[in-house]
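Participant: Sequence first, then the predicted structure, then my questions.
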Amino acid sequence: MAFALTIDGKPAPASETFAVIDPATGREFAQCPLATVAQLDQAVAAARAAFPGWAALPIEQRAAALNAIADALAAECDDLAALLSQEQGKPVRSAAGEIQGSIHWIRTTAGFRPEIERIDQADGSRAEIHRKPLGVVGSITPWNFPVMIAIWHVMPALLAGNTVVLKPSPSTPLATLRMVEIANRHLPAGVWNVVTGDVEIGSGIAKHPGIDKVVFTGSTPTGRAIMRDGAANLKRLTLELGGNDAAIVLPDADVEAIAPQIFQYAFGNSGQICAAIKRVYVHDTLHDALAERLAALAAAAKVGPGSDPETHYGPVQNRRQFDYVRALADDARAQGGRFLAGGEPLAGDGYFFPLSIVVDVTDGHRIVDEEQFGPVLPLIRYSDVEDVLARANASENGLGGSVWSADVSRAAALAQRLECGTAWVNSHSKISPDVPFGGAKQSGIGVEFGMHGLDEYMQLQIVRLPAGAA
């Protein structure tokens, strides 16, 4: 299959390509076109030219285009899922779930409608609060959910009347290129453009004077760099950055009931989820029982190639992340940590690391303090609730957190004291297209999803009208 950039509604050839690696083998399986800075400029110019006409359309017409894109992606779901699985590593059924989830997200987003707010004044005049599109939005997406996160970024931008230049991760560009090609059948030329590349193109988007806003999902250091690069023209920013989510298990929790859920929310997508559980603080009275139960679940999980129907969990997506996860596991062992399951890479080709449970580690160890973004979960003992809350909040990250207890009211009260953007009770990682999601502290700026997320793609304009105005 040949792949192309999409600029101004047309396939754009590239003079150079780069290799895309199958993480199940560690070997190249495709070549991807590599955009130049000049092509980025062309994409921005196309988006700027398309902006006035797209913004002028009634929102119902823009919503209809979004729904047409959803229909088109549904028709191509199987092929997109196979491609996504090969480049990202997740099982094909999980990749299909990502495509289907993206379609659901599109349809929900297409139903949002910003309202004109009215504030009446004592003298009979009034102020109206209108929302207008910003212009050109630059989207930079990661490799863990490349299709879904592109949809999170792009659909509210388009609905609000903006045009888009998207750059996918160079580790997982292919399904995104194909998705944008499909979407452009239902959009005016220039409304949604896609270019590829690494730091040069990403930095080019952040610095570009023709881009009015950047939305980025990825690491906190890269988010800081985007803030610096975007300062020249005061770009609006939405940044969903790193997380090191803590789960606190209170002493009244039911181990048998919660173990499968904690396991699911820690190891989904092989732990490569921003808001996965990354560290579990367990009361002394439950620690050993929960650790034993989680280890049994990890040992029973099938890790393998995404193309194998029996695979539950795929490989780590790329060599760099694989080496990082391995280094954290090695450091945990050196610090006295005991692996009750996993802990060493699997033999053979590819970036396979087993689902791993480690105990006898604590705060100050890398495996606890750093975001693993991979299939290694530390369990940390505690005895005092106030102490464990302070430890959970000591991280510079604040994406999510959860409290697990038979007493929902007590758990909710504690959850509200977590310093994070989303706090769950007896759950974790669950998100919805109509509920805002974003990070606190070093985990980001702004929110995505729902009307609050849509607001991030619009500029308020206050219109003040005299008394008696219609």
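Facilitator: Perfect, thanks for sending it.
Participant: make it CA atoms for all contacts and neighbour counts henceforth
Facilitator: Noted.
Participant: which helices and strands does the helix or strand harbouring residue 20 pack with?
Facilitator: In this structure, residue 20 sits in strand 16-22 according to DSSP states H and E. Packing partners of strand 16-22 (3 or more C-alpha pairs under 8 Å, 6 or more residues apart in numbering; DSSP states H and E): strand 27-34, helix 77-88.
Participant: Beyond the longest one, next helix or strand please.
Facilitator: The one in question is helix 77-88. Assignment by DSSP H and E places the next element after helix 77-88 at helix 92-110.
Participant: could you give the angle of that next one to helix 77-88?
Facilitator: 110 degrees (axes from the mean of the first three to the mean of the last three C-alpha atoms, to 10 degrees).
Participant: Which positions in helix 92-110 come out as buried?
Facilitator: Within helix 92-110, the residues that count as buried by 16 or more other C-alpha atoms under 10 Å are 92-96, 98-100, 102-103, 105-110.
Participant: which stretches of the stretch 351-470 of the chain form helices?
Facilitator: 366-369, 385-393, 408-415, 450-455 (DSSP state H, counting those that start in this stretch).
Participant: I'd like the ones you listed laid out as CSV, including mean neighbour count and distance to residue 231.
Facilitator: Shown next, in CSV, are these (neighbours: other C-alpha atoms under 10 Å; distance: least, C-alpha to C-alpha, whole Å):
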stretch, mean neighbour count, distance to residue 231
helix 366-369, 21, 30
helix 385-393, 16, 30
helix 408-415, 16, 35
helix 450-455, 20, 21
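Participant: this is the comparison structure:
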Amino acid sequence: MSVAEFLPPPNLDGNSIAKGASQTVEGMFSKAYGAQLTWSQLPIKERIARLKPLRSLLVKNRKRIADSILVPSRQDYRETIASEILPLADCVQWLGRRARKILEPRYSHRRFTPFWLGTIRSTIFRVPHGIVLIIGAGNYPLFLTGVQVLQALVAGNAVAIKPAPGAERTSQLLVELLVESGIPQELLVLLDSDIHAGEQALEAGVDKVVLTGSSRTGRSVLKMLADSLTPATMELSGCDAVYVLPGADLIRVCDLLLFGMRLNGGATCMAPRRVFVPRKLSEVFHRLLSERLRSDYAKNWRTVVPASVHKRLWDAVEAAVGQGAKIFSDSPRGSLPSVDRIEHAEHAHSSTVRIGPVVLTDVLPTMAICSMDLFAPLLLVVPVEDWSDALLADSKCPYALTASVYGPLEDAIRLAKYISAGTITINDTIVPTADPQLPFGGRGESGYGVTRGDEGLLEMTTPKVVSIRKGKWLPHAQVPQPADEELLDGLLQLAHSGSWIDRFRGLQQTLQAAFKSRRQN
């Protein structure tokens, strides 16, 4: 099956903007702002209730959803359930249980209000941004985009969705299910998938941007946002690290490495890439990994990558081998990124390539391949002396999305404190991040800000503080007096001096200054 067959033209209608449509982005945004104003005034409980039916709708429409997800690297329906539909339904359930508590107003505490401020009471509200533009990912088009849409809506925003090429049908179906669930259609603006639709939306003006994509795309979008100072959450690429400690269960390590490499055909931003293995464990580790790569399943396993990705991968492998890295497999077909079949397409990519696992050993952390974001089944084994050597090797890579540590629990927890990454899994990989309670985001080239969890929901809002002055005491509104300087200096000593004697002196000075000021009045 060709990618052209994977990607039929999207049937966009209703509240959507396709190429050549008469509706303008500005016109659709104007309607969305009107709907958002009404939506944001609803109690959070009501907004959550509108989303509750979505869980059963996801179950009811699971086959339609799976058929709409045309990711060439996706292996089967099982992967779609586990990596897209199930975690999105879990997110709906979690929002129903937690969103109201997370977004409720917070009040200043009298105990922590500086005494010299007097009787001030403040409330911190979480208010929506307005229109949130979500620039979706192509590798997990339902889950990643869906979670961001749900959190934006619960927070009181309208949403504009710019799908990735190939994700049009999935995004259209997501919008349909949301409307069926009870979300006002005017709140949801579905853009075309080409780059110009995203540019038009940015030019029209949005209030927040959430991007899932490459660091190069992130930089391009941020340049467009600079003039308007529009806030953004950047969930960008990864080239994730794996630390193998002495005492690690190497069978478990190898099994999970192959799982991470195969998941979604390697097109996962947090897939394990750079594996730091102590030299004294190398022999056993290589033997166990080789046994798994020689299994019938591994030898026959193939995935599909765009030809452009294949070329980047092939060039990087050749460069690494030229610098001393070794291709690790008994089967060239199973290790080299050789072309099994090229398929031409008219939509997302000019062609695709079928490849098997690509595993390199004796890799140096300074090699270019250790700093690349490649959506391919790639594993790089980097020999190290100890965990401090591994940390130094890891620091050579500009990406810091997730990391995995394998070894005795106490040692792994101790090491995790020093690893630069947004998420660290211990004795597991990828799967724990599906917990809807957990925020997800990276550092460095992997972006900033988070999605999901409490923190991701809060990012869909901005704080608004309302302070109320009670009583008639307004010393700052009075005409300045000569004793004011002495009074303030005394207050500073009284409140923050390091010794009780100095604080007592501050109290004396404050009282004397207050008495002088009163006499002058």
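Facilitator: Ah, there it is. What you see is a predicted model; the values in this text were computed from it and never measured.
Participant: Can you tell me which of the helices and strands packed on strand 16-22 of structure 1 is most buried?
Facilitator: helix 77-88 (a mean of 22; mean count of other C-alpha atoms under 10 Å).
Participant: After superposing, tell me the mean distance of that one to structure 2.
Facilitator: In the superposition against structure 2, helix 77-88 of structure 1 averages 2.7 Å from its aligned positions (mean C-alpha distance after the TM-score superposition for structure 1).
Participant: Which strands or helices does that helix pack on?
Facilitator: Under the contact criterion of 3+ C-alpha pairs under 8 Å, 6+ apart, helix 77-88 of structure 1 touches strand 16-22, helix 92-110, helix 174-183.
Participant: can you list those in JSON lines and add distance to residue 314 of structure 1?
Facilitator: Output for the helices and strands packed on helix 77-88 of structure 1, formatted as JSON lines (distance: least, C-alpha to C-alpha, whole Å):
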{"stretch": "strand 16-22", "distance to residue 314 of structure 1": "11"}
{"stretch": "helix 92-110", "distance to residue 314 of structure 1": "10"}
{"stretch": "helix 174-183", "distance to residue 314 of structure 1": "17"}
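Participant: out of those, which comes closest to residue 276 of structure 1?
Facilitator: For the helices and strands packed on helix 77-88 of structure 1, the distance to residue 276 of structure 1 is smallest for helix 92-110, at 16.0 Å, taking C-alpha to C-alpha.
Participant: Point out the other elements, helices or strands, that the closest one touches.
Facilitator: Partner elements for helix 92-110 of structure 1 (3+ C-alpha pairs under 8 Å, 6+ apart): helix 59-75, helix 77-88, helix 146-159.
Participant: Of these, flag the one that's most buried.
Facilitator: Burial of those is given as mean neighbour count (mean count of other C-alpha under 10 Å); helix 146-159 ranks first at a mean of 25.
Participant: Identify the residues contacting the aligned residue in structure 1 for residue 276 of structure 2.
Facilitator: Under the alignment (TM-score structural alignment), residue 276 of structure 2 maps onto residue 281 of structure 1. By C-alpha atoms under 8 Å, 6 or more residues apart in numbering, the contact list for residue 281 of structure 1 reads 246-249, 379-382, 388.
Participant: And residue 419 of structure 1, by the same measure?
Facilitator: Here residue 419 of structure 1 is in contact with 393, 398, 440-441 (criterion: C-alpha under 8 Å, 6+ apart).
Participant: Identify the residue of structure 1 aligned to residue 229 of structure 2.
Facilitator: Aligned by TM-score structural alignment, residue 229 of structure 2 pairs with residue 234 of structure 1.
Participant: gap between the aligned partner of residue 82 of structure 1 in structure 2 and residue 374 of structure 2?
Facilitator: Aligning on TM-score structural alignment places residue 82 of structure 1 opposite residue 67 in structure 2. As for residue 67 of structure 2, its distance to residue 374 of structure 2 is 26 Å (criterion: C-alpha to C-alpha, to the nearest Å).
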